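Student: here you go, sequence then predicted model.
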Amino acid sequence: MLTPVNAPGGAFPGVSQAMQISGGDLLILSGHVGTDENGNLVEGGFEGQLRATYNNLKATLAVAGVGFEAVARMTHYVSEFDPSLLPILRKVRAEFINNDAPPSAALIPVVQLYDKAVLVEVDGIAVLPSKTRIG
C-alpha cells in the first residue's frame, strides 16, 4: 500500500522524499509524547522521551492492527532543537520504522511544546488495509 518515491540526490538518511498510497484507509496519529502507562513524562532526556514516544506510537498502531510498516508520514516537533540531537533522533527512529520503505518526514524545531518538560512530540499518518476495522 505504501511505495517510497525518491528523486536522485538530496535525500536524508532513513526518510523517503514522498510516499505513494495505494488503497487503504488513513489513520491520523495525534501528537504522541514520551509518557509512561500512567501518563507521567519519562526520564532520560531527549533520547528517553523519544524512545517512549515511539513506543506510544507503536501501541496506538497496534490497536489499529498495524505496525510502523503502515506509517506514511511523520512530523517531529523538537523543543529547543540543537543539531547534536539529529543523530539520536535517527538512531531511535531507525529502531522502529520500516527502514526498507521509511516514511516521509519533517522535523520542526519549536521554542516550547505544551509543557516545558516535554522535549519531543511526534504525529503522523498511517494507512490501514481497507478491510481493517478498529474496535
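Tutor: That came in fine, so what should we check first?
Student: from now on I want contacts and neighbour counts done on CA atoms only, so please keep to that.
Tutor: OK.
Student: buried ones in stretch 96-111?
Tutor: 96, 97, 98, 99, 101, 102, 103, 104, 105 (16 or more other Cα atoms under 10 Å).
Student: included below, for side-by-side comparison, is a second structure:
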Amino acid sequence: MSSKKIERLGDDRTGAGGQPLPFAPAVRAGDFVFISGQVAMKENGEIEAGGIESQTRKTMENLINALALADCTLDDIAKVGVWLDDPRDFWTFNRIYASYFPNGGPARSTVRSQIMVDAKVEIDAVVYKPLDQS
C-alpha cells in the first residue's frame, strides 16, 4: 500500500469506442474498499448481449475482478447497491445473485433505475478488509 490515504486501484479503463472512463474500478480508503458500479461490460467496452441472466453473471464476474484489485473477495463485502432497469427482472436477478453467496450475502439495497448505459443491472460494493490482518 502506498503512503496515500486514498489509493485508486486498477488501470485506466475504456468504454465503448475506446472512450476513457473517468473513475477507478476500486478505491481503498484505509480499511475500506469502495467498488465502482459494475455492469455487464465486456473487455471490448460493449455490454454483454442477452437478458438479465447473462448480464447478471457478467456483472458479478466484473465485480469479482474489481474486488481482486484490492485483494478482496465476495466474502469481504459489507454492503452492495443494486440498480435494476426493469423491476420484472428482480426474481431472476435474485436467483442468480444468490448463487454467488451460498452462505448468505452482504447487506443490500435494490432499486429500479434507468441505467446510464444499455445495461439491465449495475452493482457497486463497500468492502471492509483491514490492512493489518494480524
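Tutor: The structure has been received and is ready for your questions. These numbers were taken from a predicted model, which means no experiment stands behind them.
Student: drop the TM-score for these two in here.
Tutor: Remark: TM-score between the superposed chains equals 0.70 [TM-score structural alignment, normalised by the length of the second structure]; 104 aligned residues with a Cα RMSD of 1.7 Å.
Student: hang on, the earlier thing: any chance of the buried residues of stretch 96-111 of the first structure in a markdown table, plus secondary structure and distance to residue 64 of the first structure?
Tutor: A markdown table is the format used below for those (DSSP: H, G, I helix; E, B strand; the rest coil; distance: Cα to Cα, whole Å):
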| residue | secondary structure | distance to residue 64 of the first structure |
| --- | --- | --- |
| 96 | helix | 17 |
| 97 | coil | 16 |
| 98 | coil | 17 |
| 99 | coil | 21 |
| 101 | coil | 20 |
| 102 | coil | 19 |
| 103 | coil | 18 |
| 104 | strand | 20 |
| 105 | strand | 21 |
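Student: and the strands in the first structure?
Tutor: For the first structure, the strands defined by DSSP state E cover 2-5, 18-21, 25-32, 71-79, 104-110, 120-128.
Student: just so I know, which of these lies nearest residue 56 of the first structure?
Tutor: strand 25-32 (6.7 Å; Cα to Cα).
Student: pull the distance from that closest one to the chain's centre.
Tutor: 10 Å (Cα atoms, centre = their mean, to the nearest Å).
Student: stretch 20-28 of the first structure too?
Tutor: Counting by Cα atoms, centre = their mean, stretch 20-28 of the first structure is centred 16 Å from the centre of its parent chain.
Student: same check, this time on stretch 76-86 of the first structure
Tutor: Using Cα atoms, centre = their mean, the offset of stretch 76-86 of the first structure from its chain centre is 14 Å.
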